[in-house]
Every structure is written in structure tokens, then in C-alpha cells.
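A.B. asks: Following is a predicted model, sequence given first.
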Amino acid sequence: MNTTHNLTSNATLCPRESSITEVVYPILYSLIFVISFMLNSLTIWIFFKIKRTHSFIFYLKNLVGADMLMTLTFPLKILSESDLAPWELTWFVCRFSAVVFYINMYASLMFLSLISLARCLKIVKPFGNYKLHDIMCARIFSAGVWLFMLTLGIPNMILTNKMATASNVKHCISLKSSLGVKWHKAVIYICTGIFFVGLLVLIVCYALISKEIHKSNKKFKSSANKNCKTNQNIASVVAVFFFCFVPYHLCRISFTTSQTDSKINCTAKNILYHGKEITLFLAACNGCLDPIIYFFLCKSFRELLLKKLNVKIKIAGTQISHNNTRSQVHP
């Protein structure tokens, strides 16, 4: 109980700069909400047109679902932080909406890792019979991702159960019970572990793919251009991952520690808070950038999109036209 009392006291003693929290962040999130909602709506529409059942497509569909659910939490965050809604909405964001955001953000991170692993096995061992390529196993892995994230997230909702007031809702941690604070910290460390595992998977997959492409280029000079394109496509996944998730996780643990340490002064707490919020915004940009990954990695998605947009373009040495594109093609 002392921990929770200290949190509440420190929350009261550390007001945040309203011009930034109530103006700058809502504007930034409004911009990415519009972009992310439009791109993910288009992506969902395209994926509904792709009827072929394939594990890679299945992972991509789960990824776009996670991105859209995360995007739908942005309006609540915007209204809450801009102070345009009653403080009860901020309580709802703290207890439910923010948890939904994090559940889907880390689900996205895990699906990116599964997608990278699936692509790596397809390129490095194209004739191997791996469970990751089996559609039934893809469904089991995907269900496992969602179940795992819900197991982490739902207790955070339940344990954010202290009485809310207009003053303490500005600091979500002050709404948690003492057990809720401990669970919150544990989840942060678990999710940080998920991030580092995902980062390792991406780095290893990219290294193996690059090595395989280098070997292929030595044997078959004619395929060098295509292999270079493949390498660039995988690199786009790594680039999005680094841009969105690395800065946030460098800040997150320090910020969480500051929330539960009464010895840290208000200046340091506010610096860490804004560092966390800025890098969290970069993580939220993942919803805008993932559709670009779909375009480069998924042939079915790319060709169907170009067909619907009536675009004629040359990609990886193959001319794609709305007249000769079929919706049922390999990914």
C-alpha cells in the first residue's frame, strides 16, 4: 500500500506541461489516425478479396487486424489528452483503451516476427516442410499470440480498480492497486522481452536471407536483380521494426522505473514521460507503415491493389497490368 500511496503523491506533485500534452500529442495522433485508418481499411478490403489460404497471408491478415484495432484506440487517446472530453473518458482510456492499444501493438510485433521467420524459411530452405508454413499451425500460432497478449492485458484492466477522480486520472499508474502496480511492471518486462526476441529473430532472418541471396548471385548472375529486390523487401520489415519499436523500448523501462521510484524528482519524471510519449508515437506509426510492407512482401496484395487502382507498373522485372492480373496468385 505504501508503494501505491507514493505513486499517488508523486503524481500530484508532478504536473505535466499542458501545452504539449493537450495540443501537440493530440495533433500528431490525429494525423496518424487518419492515415492509418485509411490505409488499413484499404488493406482489409484487399485482403478480403484474396481467397487463397496460405500461412503467410494468414499472418498478414492477423497483422492488419491488430493494426486496425490499435488505430481505433487513437480517437479516445486524442479526446482524453486534449481535455475535450469529461475526465471519465480518461479513466476509460487508462483502464481499457490503453491496454487494448498495447495488446495490439505487441501482437503486431509478434506477427512481424512470424512473417519474417516464414519468409526466411521460404527463401533459405524453399523445399523444406516446416510447420510454420502449414495453415493449421499458422492458425494455432496466431491464436497463441492473441491468447498470450490477452492473458497479459486483461489483469491490467481488472487491477486498475482504485477510485478515479478528475486529478488522479491524469496519471494512470495512480489508479492501480498495489498488486496492479506489480503486475504492470512485470508486464512491461515481459513485453520488453518479447521485443528483444522479435528483434533477434528479425536480425537473424535478415542475415540468413542476405547470405542466401549472396550465394545465389554468385551462382546465377541473371537473378541478381530479383535477389536484390527480395533483399530490399525484407530490409523494409527490419527498417519499420527499428523505426517504430527500438526507440520506445529504450525509453520504456526507465519511464516505468520513474513511476514507482519516489526518489526521482519531477523534472526527471517529466523528461522521461515526454521521451516515452514521443517514442510511443513512433511505435503507433507502425499502423501506417505496415501496409507498405504488405505491398512489397505480398505479391497477391500488390497485384490485386494495382488491379483495383488500374495501375500499370514494372516491379522486380515483371510488368503488372490491370488487364493481366489475377486475384488468385501465390504470395
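C.D. replies: That came in fine, so what should we check first?
A.B. asks: When you work out contacts or count neighbours from here on, use the C-alpha atoms and nothing else.
C.D. replies: Will do.
A.B. asks: for this protein, what spans make up the strands?
C.D. replies: Applying DSSP state E to the chain gives strands spanning 313-315, 318-320.
A.B. asks: of these, which approaches Lys176 most closely?
C.D. replies: If you check each of those against Lys176 by C-alpha to C-alpha, strand 313-315 wins as the nearest, at 52.0 Å.
A.B. asks: Take this one as well and set it beside the first:
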Amino acid sequence: HLTAADFLLCMNIPLRIIHYTNSSLTFYILFCSLGAPLLFLNMYASILFMGYIAANYMKIFYSTGTHFLMTAKASHIISMTTWVVLLTMTTPYTIMVLINRKPRPSENCTCDYLISEPVKPLYRVIHAFAAIIFLSVLFSLVFFYYSASRRVLQVQQRRLASSNSKKLIKSRRNMLVLVSVFCFCFVPYHFVRIPYVILQVSVVLLYLKEVAILISVSNICLDPLIYVFLCKEFRAQFNL
């Protein structure tokens, strides 16, 4: 599912390139109504799936039996529910932008200028919900890594079996990779995006937002690190 989210971003890249190299009104509307929602889907699907991976990884540190939420069936249900929720958020926005869009005042304006008064409440609700998702996953990842580090320290202090200790240390390293990729890709974007949604008139925030988007889309390059460190099947395919 994380790979599927990256694929959505790959679909977004051609639209973004055309948008910035072509002043056509048609491409402008196409990008704002389809390209921007695809970026939203990729980002928050990636954020949520990283959170799920970290939560699932915690069973290595606190093995108390197999909980239903850790089963393959539950993972499938949670993943499908995630896609449905995100699509439910973006689809009405896309339709309303197409139906209620404002005239473009100039060729260099951003997609925010398309948002008419009837769409603004939905726009704010979506971004408020997105901010809650981001902050929830961020705090969860930090907590998971802290818990993993604490567990490793406890094992080392008790001088338990060396094989178990090495396994936990390796797992903590993998958790660190996950947290590092998450923070590098998504923290700068939300650090800029939240005040941008509130202020919007700031040109500085506009340029910072574009730089932050560039950083955030680098997750399609960094996600393979997660596959290498956390997925045995992926390593086996490449004899790693």
C-alpha cells in the first residue's frame, strides 16, 4: 500500500511539470482538481501507512501474543478503510472545485485562487483533519521509538540472551530509519503548510510551501530504504 501511494505521486509529477511550464487554463484546472488531490492522497496515505508499520513493528519489542489488529485480515481491512477515508475527503473537494471554481485572476496564480466561498469550509475541514492525522502519527512514531529504545536499554541492563538483544537493537535501528524518513519528508511541509493555510497572503510562505512540497515528494526516493530495512521479502528479491 505504501508503494501504491508512491505510484499516485508518480502520476502527479507529469501534471505538476505541465502546470508550471504551460499557462493553459485547461491544464491549470486539471492540475488543481486532480494533481493536487493526488499529492494529498500520496502524502497522507504514506503518513498513515508509516504509522501502521511502526505500530506493527512494536510487537517485536512487546511480544504478548498475536492481537487481531496484527493479523493479515485486520491489516487488509485497515488499509482499505484508509484509502476509502482519504478518497472520501478528496473526491468532494475535486467535484466542488470543478463546479464552483472562481475565474483565474492571472496566469501565475496558485490553486488556492480557485477555491470559491462554498468550497472554503470544506477546504479548512480537510486541512484541519490532515493536520490531526500528521500530528497523531508524528507523536506516535516518537513514542514508539522512545519505547523501543527504552526496551533495548532494559534488555541490555538485564544482560538477557545476546541473540535477543541483537534482534531488538536491529529492530530499533529499523524504527529509527522509519522515523527519520517520516520527519525529513513530512515535518517541513506541515511546518509551513499550517500557517500558510491560515495566512495565505504571505509570498514568503508560498515559496517555502513549494520548497517543502519538493522535500515531501522525496519520500518516493527514500521509501525504498524502508523496504530494505523492514521487508525481508524485498531484500530476498535483490539478494541483500
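C.D. replies: Sure, I can see it. From a predicted model like this one, the values you see are computed outputs, not experimental measurements.
A.B. asks: Report the TM-score for the pair.
C.D. replies: The TM-score (TM-score structural alignment, normalised by the length of the second structure) is 0.91; 236 aligned residues with a C-alpha RMSD of 1.9 Å.
A.B. asks: can you list the strands of the first structure in CSV and add distance to His249 of the first structure and mean neighbour count?
C.D. replies: Formatted as CSV, the strands of the first structure follow (distance: least, C-alpha to C-alpha, whole Å; neighbours: other C-alpha atoms under 10 Å):
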stretch, distance to His249 of the first structure, mean neighbour count
strand 313-315, 35, 12
strand 318-320, 40, 13
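A.B. asks: Could I get those strands in CSV, plus columns for distance to Lys176 of the first structure?
C.D. replies: Listed next are the strands of the first structure as CSV, based on distance: least, C-alpha to C-alpha, whole Å:
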stretch, distance to Lys176 of the first structure
strand 313-315, 52
strand 318-320, 55
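A.B. asks: Can you list the residue ranges for helices in the stretch 1-150 of the first structure?
C.D. replies: 2-13, 18-19, 25-49, 55-71, 74-81, 87-92, 98-124, 135-158 (DSSP state H, counting those that start in this stretch).
A.B. asks: which one of these lies closest to His171 of the first structure?
C.D. replies: Nearest of these (C-alpha to C-alpha): helix 2-13, 6.2 Å.
A.B. asks: now stretch 294-304 of the first structure: which residue numbers in the second structure?
C.D. replies: Mapping stretch 294-304 of the first structure onto the second structure (TM-score structural alignment) gives residues 227-237.
A.B. asks: for stretch 100-107 of the first structure, same thing?
C.D. replies: Against the second structure, stretch 100-107 of the first structure falls on residues 38-45 (TM-score structural alignment).
A.B. asks: To Cys228 of the first structure, which of the helices of the stretch 1-150 of the first structure lies closest?
C.D. replies: helix 98-124 (13.0 Å).
A.B. asks: Touching the match of stretch 294-304 of the first structure from outside, list them.
C.D. replies: Here stretch 227-237 of the second structure makes contact (C-alpha atoms under 8 Å, 6 or more residues apart in numbering) with 174, 177, 240.
A.B. asks: so how far is it off the chain centroid?
C.D. replies: 21 Å (C-alpha atoms, centre = their mean, to the nearest Å).
A.B. asks: before we move on, what about stretch 171-191 of the second structure?
C.D. replies: On C-alpha atoms, centre = their mean, the centre of stretch 171-191 of the second structure falls 10 Å from the chain's centre.
A.B. asks: Stretch 228-238 of the second structure: end-to-end distance?
C.D. replies: 9 Å (C-alpha to C-alpha, to the nearest Å).
A.B. asks: re the thing from before, of all the helices of the stretch 1-150 of the first structure, which one is nearest Val197 of the first structure?
C.D. replies: Closest among these, using C-alpha to C-alpha: helix 98-124, at 8.7 Å.
A.B. asks: helices or strands up against that closest one?
C.D. replies: helix 55-71, helix 135-158, helix 178-219, helix 224-259 (3 or more C-alpha pairs under 8 Å, 6 or more residues apart in numbering; DSSP states H and E).
A.B. asks: mind listing what the most centrally placed residue in the first structure touches?
C.D. replies: Centroid check for the first structure by C-alpha atoms, centre = their mean gives Met105 as the closest residue, at 3.6 Å. Residues in contact with Met105 of the first structure (C-alpha under 8 Å, 6+ apart) are 66-67, 70, 283-284.
A.B. asks: Repeat the analysis, applying 10 Å as the threshold.
C.D. replies: Applying C-alpha atoms under 10 Å, 6 or more residues apart in numbering, we find Met105 of the first structure in contact with 63, 66-67, 69-71, 99, 111, 149, 245, 283-284, 286-287.
A.B. asks: again with Arg119 of the first structure
C.D. replies: Shown in contact with Arg119 of the first structure (C-alpha under 10 Å, 6+ apart): 56, 113, 125-126, 133, 205-206, 209, 234, 297.
A.B. asks: which residue in the second structure lines up with it?
C.D. replies: Checking with TM-score structural alignment, Arg119 of the first structure has Tyr57 as its match.
A.B. asks: What distance do you get for its match to His76 of the second structure?
C.D. replies: 16 Å.
A.B. asks: now Arg150 of the second structure
C.D. replies: In terms of C-alpha to C-alpha, Arg150 of the second structure sits 30 Å off from His76 of the second structure.
A.B. asks: Count the residues that sit near the closest residue to Cys251 of the first structure other than its chain neighbours.
C.D. replies: Excluding the flanking residues, the one nearest Cys251 of the first structure by C-alpha to C-alpha, 6 or more residues apart in numbering is Lys276, at 5.6 Å. Taking other C-alpha atoms under 10 Å as the criterion, the count of residues near Lys276 of the first structure is 22.
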